[in-house]
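Q: Predicted model follows, preceded by the sequence.
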Amino acid sequence: MTVLTAPWPSDSLPQREDETAWPFALVAGDDPDSATILLSDSVTELVAQVIPGYPDDHDSALVARYQTAVATANDLQRAFVSESVRSDKLDLTDLDEDTLNLLLGNRAIPVDAETHLRWDGEPPLVLIATDYAPFTARTPIAGNVLWLDPSDEATFMRTLANVGVLEFFVHENA
C-alpha cells in the first residue's frame, strides 16, 4: 500500500500507475501555503496518518479510533466553549453545575441521555456516536450535537471532516 504526497491546493493531482484517480485523499496542514494532500488506495493508510502507531488488528484499531475520537471531542468541546465565552454567547457564571458538566465533562464518560434528552444551547455538544444507540442502549441526545463516529475507518474520517478537524475526500468511483 502507498501514500503519495502532493502539494495542495493543486490544479491537478497525480494519478496512479494505471492512470486512474486515487480513491482516498487527506489534506494535511493548516497553512494553505504549505498544505499537502495525501493520496491512497486505502482509508486505513490515511487513518494511520491521523493516529500515529495505528494498529493492524480490527479490535485494537477500533480502540485507537475511539480514543482519538474522545481526545478530539474533548479538545473541540473546550474550544467551542472558549469561543462562545469570547463572543459573549455563553456566560459560564450563569450555568448550573449540571450544565457545566454537560459542556465540559470528559467525553470518555457518556452523557446521561435520560437527564439530557436534547441540547439546543450554545455551543454544540461534541459526542461519540458509539456511546449511544444503535451501538449501546443509551438514547442519543438530540439537538445541537456534533457526532464523532469511530465505528469504522471511513465513517471516522468523514466525521472528523464534518467537524472541521481535517479534509477527507473519497473519489466518486471508490
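A: Happy to help now that I have it. Numbering: from 1, shown residues only.
Q: C-alpha from now on. contacts and neighbour counts both.
A: Fine.
Q: Pull the residues that contact stretch 149-160.
A: Contact partners of stretch 149-160, identified using C-alpha atoms under 8 Å, 6 or more residues apart in numbering, comprise 43-44, 47, 62, 65-66, 69, 128-130, 147-148, 166, 168.
Q: which of the residues you listed tops the neighbour count?
A: Leu148 (27 neighbours; other C-alpha atoms under 10 Å).
Q: any idea how far that one lies from Asp120?
A: Per C-alpha to C-alpha, to the nearest Å, Leu148 is found 18 Å from Asp120.
Q: Could you list which of the contacts of stretch 149-160 belong to strands?
A: Residues of the contacts of stretch 149-160 located in strands (DSSP state E): Ile128, Trp147, Leu148, Phe168.
Q: For the first one, give me its contacts.
A: Shown here is Ile128, whose contacts under the criterion C-alpha under 8 Å, 6+ apart are Ala69, Val70, Ala73, Arg107, Pro110, Trp147, Leu148, Asp149, Pro150.
Q: what about versus this one:
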Amino acid sequence: MGALIITHDEHGNSQVLEPDREFALVLGDRTILADTRTDLIEALNPGYADLLAGPNGQREAAWSRYTFLLGAADALASTVLAAMVNAGDVEITALSEDELNFIIPPDRIQARPFIGNWTSRVPLVALRSDYAPFTDVPEPTGNVKFLDPSNETTFIDSLVEAGIAHFMVNESAQVAA
C-alpha cells in the first residue's frame, strides 16, 4: 500500500484527524503514515523496498539501513555539537582533535570505532552494528547514543531513542486488521 507523507502546517499540525494506517513516524515537519515498517523506511530511504525484493534482498536492505544511519549519525552529531556550543554547554576549543574526530568523523565508514568509556559532555553517536556482537570490537560505554540498523524494528526504535523521530502505533488499525 505504500506510505503517505503529510507535511505539517505552520503550527506543527499534521492535518490528519483519523489516520487509518498502522504506523506513524513523526519527523520534525512531516508525518509518515504506513502499514508496515518497510514502507516507513522506504519513505525515508527511497529504493529500500526494491532492494528487499531483489535476489540478495536481506543483505542489500541491511546495507541500505546501515548507510542511511551513517548519514543520520553525522547529522545528529553535528546538530547536537552545534546546539551545545551555541548554548554555552561546551567550548569547541576544549575538545581535543581525537574527540572531534570521533564525534564527527571525516569518513564514518573508514573511521575506527571508539573503544572504551566515552566521558565527553558531547555524546558520541555510534552505529550499534560496528560493535559486538556484530564485530569483534567491544561496545563503548558512557555518553553514547546508538543508531541500530540491525533490522527494521531496531532501525526505527533507534531513531526514536536518539530523539530524531516519534513512533506511534494506531491501535484501532490493529483491531480492524
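A: That came through, no problem. Keep in mind it's a predicted model, so treat the numbers as computed, not measured.
Q: Please produce TSV containing the ones in strands among the contacts of stretch 149-160 of structure 1, extended by distance to Val3 of structure 1.
A: Listed next are these as TSV, based on distance: C-alpha to C-alpha, whole Å:
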residue	distance to Val3 of structure 1
Ile128	28
Trp147	28
Leu148	24
Phe168	14
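Q: Would you point out the most distant pair within those residues?
A: Taking C-alpha to C-alpha as the measure, these span a maximum distance of 19.0 Å, between Ile128 and Phe168.
Q: And Cys22 of structure 1, how far from Ala154 of structure 1?
A: You called it Cys, but residue 22 of structure 1 is Trp. Using C-alpha to C-alpha, one obtains 15 Å as the distance from Trp22 of structure 1 to Ala154 of structure 1.
Q: In space, what's closest to Ala165 of structure 2 - neighbours in sequence excluded?
A: Leaving aside its sequence neighbours, Ala165 of structure 2 sits nearest to Leu27 (C-alpha to C-alpha, 6 or more residues apart in numbering; 4.9 Å).
Q: neighbours of that neighbour, just the number please.
A: Residues near Leu27 of structure 2, counting by other C-alpha under 10 Å, number 18.
Q: shouldn't Thr2 of structure 1 be in contact with Thr44?
A: No. At 10.6 Å, Thr2 of structure 1 does not count as touching Thr44 under the criterion of C-alpha atoms under 8 Å.
Q: Count the neighbours of Gly88 of structure 2 for me.
A: Gly88 of structure 2 has 10 neighbours, counted by other C-alpha under 10 Å.
Q: For the lengthiest helix in structure 1, list every residue counted as buried.
A: In structure 1, taking DSSP state H as the definition, the longest helix is helix 58-86. Using 16 or more other C-alpha atoms under 10 Å as the test for burial, helix 58-86 of structure 1 gives 61-62, 64-70, 72-74, 76-78, 80-81, 84.
Q: need the next SSE after that helix, C-terminal direction.
A: Using DSSP states H and E, the helix or strand that follows helix 58-86 of structure 1 in sequence is helix 97-104.
Q: Mean deviation, that next one versus structure 2?
A: Its aligned residues in structure 2 lie a mean 2.1 Å from helix 97-104 of structure 1 after superposition (mean C-alpha distance after the TM-score superposition for structure 1).
Q: The helix or strand just after that helix - contacts with which helices or strands?
A: Next in sequence after helix 97-104 of structure 1, counting helices and strands by DSSP H and E, comes strand 118-119. On a contact count with 3 or more C-alpha pairs under 8 Å, 6 or more residues apart in numbering; DSSP states H and E, strand 118-119 of structure 1 meets strand 142-143.
Q: Show me the residue at the heart of structure 2, geometrically.
A: Centroid-nearest residue in structure 2, with C-alpha atoms, centre = their mean: Leu159, separated by 3.6 Å.
Q: Now that residue: which helix or strand?
A: helix 152-161.
Q: Which of the residues in that helix are classified as buried?
A: Neighbour counts over helix 152-161 of structure 2 (16+ other C-alpha under 10 Å) mark Glu152, Phe155, Ile156, Asp157, Ser158, Leu159, Val160 as buried.
Q: mind checking how far the residue nearest to Ala165 of structure 2 is from Gly163 of structure 2?
A: Relative to Gly163 of structure 2, Leu27 of structure 2 is positioned 9 Å away (C-alpha to C-alpha).
Q: ditto for Leu76 of structure 2
A: Remark: distance between Leu76 of structure 2 and Gly163 of structure 2 (C-alpha to C-alpha) = 9 Å.
Q: go on, Asn86 of structure 2?
A: Going from Asn86 of structure 2 to Gly163 of structure 2 by C-alpha to C-alpha gives 19 Å.
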